[in-house]
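Enquirer: Pasting a predicted model and its sequence here:
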Amino acid sequence: MSLVFEIAIVIIILAISILLMRIRLRVKWSSDRKWIFLGLGHSGPEFDLIKRTGTLKLFGITLKHFPRKRISEDETPEKITKPGKPQKRQRQRSWRDLQRLLPVMIKEFISFLKSVLSSLVVEELQGEVRGGFDSPSDTGMAYGYYQAALAIAPGVTGRLHYVPDWEASSLSASARIAVALPLYKLLWRTVVLAWRLPLRDIYKLAIGTRKGGHDVQ
């Protein structure tokens, strides 16, 4: 087996492994913790919104910690006046072409968003609400509604919890959410979107035409 063939096999395996990875969003939200992670697999930045710090991880291994910098009034950077750029010839865009392309673009982007949302995988969904009313009877009524909702939607059982507070009026909540999108599905949906969109016409509309002249086709 030649070296080139072995390298090709390794590259193919790596490419397949990357495509099978998931773009992941994880959120842990409570009164004492507000934490967000967004990355590919277990690699990416995570942020602690209470401590105002962040961590960069690669395959779950911490690479770097970075604090969230605050700019004080004394540290406000001075604005640097840049020399004026030479004025370019203005371009004009066809309103008729925009009216023609806009419905197509909106339709395809809505279809793209729907397909992406349908491809999302809910890896974790846990929520807890602790609360009560001034009157214990009102708290009991709310708890009864919660039990009735569990009977109607048994899939919620184990995911959403309500803990009544019989002592006083209070409200607190916490949640753990993790959703993921397989990378190969996102790439495929993007290819389909690019195939369906009239990209040539969109490009022409974006650059416009020079006033008093025509662009070379």
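Expert: Structure's in. What do you need?
Enquirer: make it CA atoms for all contacts and neighbour counts henceforth
Expert: Will do.
Enquirer: which residues of this structure fall in helices?
Expert: With DSSP state H as the criterion, the chain has helices at 3-19, 95-118, 136-152, 183-196, 199-207.
Enquirer: okay, those helices in TSV with distance to P45 and mean neighbour count next?
Expert: Formatted as TSV, these follow (distance: least, C-alpha to C-alpha, whole Å; neighbours: other C-alpha atoms under 10 Å):
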stretch	distance to P45	mean neighbour count
helix 3-19	18	11
helix 95-118	22	13
helix 136-152	36	14
helix 183-196	18	14
helix 199-207	33	13
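Enquirer: Could you report the distance from I12 to F5?
Expert: 11 Å (C-alpha to C-alpha, to the nearest Å).
Enquirer: Structure two is appended below for comparative analysis:
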Amino acid sequence: MNRIALIEDHSRLADLVRQALGNAGIETDVFHAMEPAWLALRDITYGVVVIDRGLPDGDGLHLVKRLRAAGRPTPCLMLTARDALHDRIEGLDSGADDYLTKPFPMEELVARVRALLRRPAQVQEFAPAHGDVQISPEHGHMVCAGTAVPLPATELQIMLCLARKAGQTVKRSTLEAAAWGLTEAVTPNALDVALHRLRRKLATAGSCMQIVNLRTQGYALREASVAS
């Protein structure tokens, strides 16, 4: 899963980091404060979160603590201008996985992000099941009624989002953000096409689950008998 979240309020630095990661094949969604980042992190599965400590709405460590309190094991890399040993220890004790002091070589940041993306622990919490459907990000497929169905990255993200909500309604904009991120241009019917393919795959695999369209509200993954 090569999409990460970057929470950094310095626009120029954020652009440089996004460009360096993009050159390494890693997509990046940029946020400039903790609260909008948290709203996205609730619905989008990121491989790594890179967080600056000095943010307009507080210390980035608070976001790490919030993630850990919610049971999210997503690897977190802290960025900071603080070089004191106790600051680094505080970050690691708060649940961060790595620490990088500013200024830093872009090559080093890319290498550290790559190392965190390779950690198998990142997928442990993100393997939800609902009904007879289980999503396996590690293997890039969903298992429907015992049948493994390979999924491209966009469809995998959509199913992750729907399965994690366990039958609750998910807004269209949330599914689009989960599948294509917050910066990529998406055609108006891209989500409809992806949902059509997923519905067909669920039916072909013999799943009892359906993706239902709740008019003006969004979409939900529900059993056929209670899909209405």
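Expert: Yep, it's here. Not measured: the values here are computed from a predicted model.
Enquirer: What value does the TM-score take for this pair?
Expert: With the length set by TM-score structural alignment, normalised by the length of structure 1, the two chains reach a TM-score of 0.20; 71 aligned residues with a C-alpha RMSD of 5.6 Å.
Enquirer: ok, back up a step: put together CSV for the helices of structure 1, with distance to S174 of structure 1 on each row.
Expert: Conversion of the helices of structure 1 to CSV gives the following (distance: least, C-alpha to C-alpha, whole Å):
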stretch, distance to S174 of structure 1
helix 3-19, 33
helix 95-118, 24
helix 136-152, 17
helix 183-196, 29
helix 199-207, 45
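Enquirer: now for those helices, which one comes closest to K34 of structure 1?
Expert: Closest approach to K34 of structure 1 among these is made by helix 95-118 (24.4 Å; C-alpha to C-alpha).
Enquirer: State the number of residues packed around G54 of structure 1.
Expert: For G54 of structure 1, the number of neighbouring residues by other C-alpha atoms under 10 Å comes to 19.
Enquirer: How about I89 of structure 2?
Expert: Burial of I89 of structure 2 is recorded as 12 neighbouring residues (other C-alpha under 10 Å).
Enquirer: which SSE is it in?
Expert: Taking DSSP states H and E as the definition, one finds I89 of structure 2 inside helix 85-93.
Enquirer: who's in contact with that helix?
Expert: Residues outside helix 85-93 of structure 2 that contact it (C-alpha atoms under 8 Å, 6 or more residues apart in numbering) are L61, M78, D98, Y99.
Enquirer: out of those, which are inside helices?
Expert: L61.
Enquirer: Next, format the contacts of helix 85-93 of structure 2 as TSV and append distance to M142 of structure 2 and neighbour count.
Expert: Below are the contacts of helix 85-93 of structure 2 laid out as TSV (distance: C-alpha to C-alpha, whole Å; neighbours: other C-alpha atoms under 10 Å):
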residue	distance to M142 of structure 2	neighbour count
L61	34	24
M78	32	23
D98	31	17
Y99	34	21
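Enquirer: Among the contacts of helix 85-93 of structure 2, which one sits closest to L214 of structure 2?
Expert: L61 (37.8 Å).
Enquirer: From E155 of structure 2, how far out is the closest residue in space to M209 of structure 2 that isn't next to it in sequence?
Expert: Of all residues not flanking M209 of structure 2 in the chain, E223 sits nearest, at 4.3 Å (C-alpha to C-alpha, 6 or more residues apart in numbering). In this view, E223 of structure 2 and E155 of structure 2 are 19 Å apart by C-alpha to C-alpha.
Enquirer: Those two: which is more packed in?
Expert: For E223 of structure 2 and E155, the more surrounded residue by other C-alpha under 10 Å is E155, and the numbers stand at 23 against 18.
Enquirer: nearest spatial neighbour of that one, skipping sequence neighbours?
Expert: A194 (6.3 Å).
Enquirer: Contacts only, for Y146 of structure 1.
Expert: Y162.
Enquirer: How about A151 of structure 1?
Expert: Counted by C-alpha under 8 Å, 6+ apart, A151 of structure 1 has zero contacts.
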